[in-house]
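Peer 1: Coordinates only, no sequence provided:
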């Protein structure tokens, strides 16, 4: 921790939450991503719901001269952090209280002060679990029947992020089935019965795909120069996939240089599926 004090490119952030702390952590990461030359140190403190727990953490933050980020709903704790930081020369960011205050002001309602309220085991939560089970069950075209039940059907050649994208969307309560595409392979009859608007064709740049496949073979301790990573073979696979997408009339997304989150956002916006998470 002493490195953060002496190295200007080492920033220490204390992320304090009375729940799991994902919101504060994600926001802090998003901000620090704008400074790639900085090596942030994230110190996460979840389930902080008492004065005694908070006091110990704040004393540590003072010793480390950390930036304090917090998302506390428990009554009184956010104000305590603000006061402590002001008195001890620390910088703090309250990611939730200003919004709670404004909502209360506009509606005349009082917040519940319940930590982790967003993580209730309600119907939405169990829908998410169901969607994740669906994604696993119908991964890699295991059962074509899933295409007819899915909210989204992902198509793509090997290493176009079908499985991680399926699981990411499932975490948004979206039921996803996916099918790997291989030239000359049989296309299930069920796919032609799916509304083209629900089908997403994933593609990639040949050079990017070549690098990904070579790295995958190396990771397995195998020769990277195989048919799987051959450039001519890759171009053939992508051509086959793109021709199929044209026949289906589906949306095509090039995942080269795109994160899973970016691709998922394009899919949800194109199909108006962003409302699923809020149902």
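Peer 2: Yep, that arrived. Since the structure is predicted, the reported quantities are computational estimates derived from the model, not experimental observations.

Peer 1: make it CA atoms for all contacts and neighbour counts henceforth
Peer 2: Fine.

Peer 1: For the strand or helix carrying residue 57, give me every contacting residue.
Peer 2: Taking DSSP states H and E as the definition, residue 57 sits inside helix 51-64. The set of residues external to helix 51-64 that reach it, using CA atoms under 8 Å, 6 or more residues apart in numbering, is 1-2, 4-5, 12, 14, 48, 67-68, 77, 81, 84, 88, 90.

Peer 1: from these, which ones fall inside helices?
Peer 2: Taking DSSP state H as the definition of helices, these contribute 2, 4, 5, 77, 81, 84.

Peer 1: Just the closest of those residues to residue 143, please.
Peer 2: When the ones in helices among the contacts of helix 51-64 are ranked by distance to residue 143 (CA to CA), residue 77 comes first, at 50.7 Å.

Peer 1: Put this next to the first one:
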């Protein structure tokens, strides 16, 4: 007999964009694959009148309320409402802000969206993203010596998405696709090996990725590009090169972009 799938409504409320609250909720809900979660996002909520209507909806849906409200009085309003009406609530900001206030003696600004202001960090991130695009796929070898991070890897080892993810964390990244017998630019040998990361993959995984790629393009999946012997030769070439360079080798087959990026950041020279 089939069991009915459990369902749960989650209301994410913020007086900014709501990314923090949504990330918190998603980080927790992935631990419950047998539950169907229905997300309702309410960004830029800055008045109690708007909150009142949203919370009435939450009450009717018996929702779990997640909020990251920092505007004065808004967090208390939601917390009190949920307490009185038996709704589960996660206040993602108040306790952290209050703890920092107690430890430092500083009075918080209570300004929403502070982390989205156009500050130096924002412009550094834009510069890093432009750098990643300019020096993607080895388009200009001059980028390798300028980069904070250099990624090497055969085709379909997540070099470009990883470059953009790291750029969003303000790292200037250049990457180079590796092709046997094609050689590599002289500039690579001038880079500190601790800044270079060799990406590899399991042959079977890479074969599946490449076949799916060809199918997506409406092409025959059985080509030299997806041929298992060719893939094994490419990976062997790459691994030998990584050993010569003396860089860290990362197998991305069972890692998310976030996991690989964290490993790279933690391995960078201080």
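Peer 2: Great, that's in hand. Owing to the predicted nature of the structure, the values given are computational and were not obtained by experimental measurement.

Peer 1: hmm, back to that, out of the contacts of helix 51-64 of the first structure, which end up buried?
Peer 2: When burial is judged by neighbour count using 16 or more other CA atoms under 10 Å, the buried members of the contacts of helix 51-64 of the first structure are 4, 12, 14, 48, 67, 68, 77, 81, 84, 90.

Peer 1: For the ones in helices among the contacts of helix 51-64 of the first structure, could you give me a markdown table that also reports distance to residue 115 of the first structure?
Peer 2: Putting these into a markdown table (distance: CA to CA, whole Å) gives the following:
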| residue | distance to residue 115 of the first structure |
| --- | --- |
| 2 | 32 |
| 4 | 31 |
| 5 | 32 |
| 77 | 11 |
| 81 | 16 |
| 84 | 21 |
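
Peer 1: Show me which of these is closest to residue 104 of the first structure.
Peer 2: If you rank those by distance to residue 104 of the first structure using CA to CA, residue 77 comes first, at 18.0 Å.

Peer 1: Mind naming the longest helix for the second structure?
Peer 2: In the second structure, with assignment by DSSP H, the single longest helix is helix 228-245.

Peer 1: And residue 31 of the second structure, how far from residue 37 of the second structure?
Peer 2: Taking CA to CA, to the nearest Å as the measure, residue 31 of the second structure and residue 37 of the second structure are separated by 12 Å.

Peer 1: can you check residue 210 of the second structure too?
Peer 2: 32 Å.

Peer 1: Those two - which one has more neighbours?
Peer 2: In this comparison of residue 210 of the second structure against residue 37, neighbours counted by other CA atoms under 10 Å, the higher total goes to residue 210 at 20 against 16.

Peer 1: coming back round to it: the ones in helices among the contacts of helix 51-64 of the first structure: which two are farthest apart?
Peer 2: Pairwise distances across these (CA to CA) peak at 27.5 Å, for the pair 2 and 77.

Peer 1: got the buried residues for stretch 38-52 of the second structure?
Peer 2: Neighbour counts using 16+ other CA under 10 Å place 39, 40, 41, 42, 43, 45, 46, 51 of stretch 38-52 of the second structure among the buried residues.

Peer 1: do stretch 227-237 of the first structure as well
Peer 2: Buried residues in stretch 227-237 of the first structure, counted by 16+ other CA under 10 Å: 229, 230, 231, 233, 234, 235, 237.

Peer 1: so which of those would you say is closest to residue 199 of the first structure?
Peer 2: residue 237 (18.4 Å).

Peer 1: Can you tell me what the closest one aligns to in the second structure?
Peer 2: Alignment note (TM-score structural alignment): residue 237 of the first structure maps to residue 234 of the second structure.

Peer 1: One more: residue 185 of the first structure?
Peer 2: Residue 185 of the first structure maps onto residue 182 in the second structure, with residues paired by TM-score structural alignment.

Peer 1: Contact partners for its match?
Peer 2: Residue 182 of the second structure makes contact with no residue under the criterion CA under 8 Å, 6+ apart.

Peer 1: want to throw the buried residues of stretch 227-237 of the first structure into a markdown table with distance to residue 174 of the first structure?
Peer 2: Conversion of those to a markdown table gives the following (distance: CA to CA, whole Å):
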| residue | distance to residue 174 of the first structure |
| --- | --- |
| 229 | 32 |
| 230 | 35 |
| 231 | 34 |
| 233 | 33 |
| 234 | 30 |
| 235 | 31 |
| 237 | 28 |
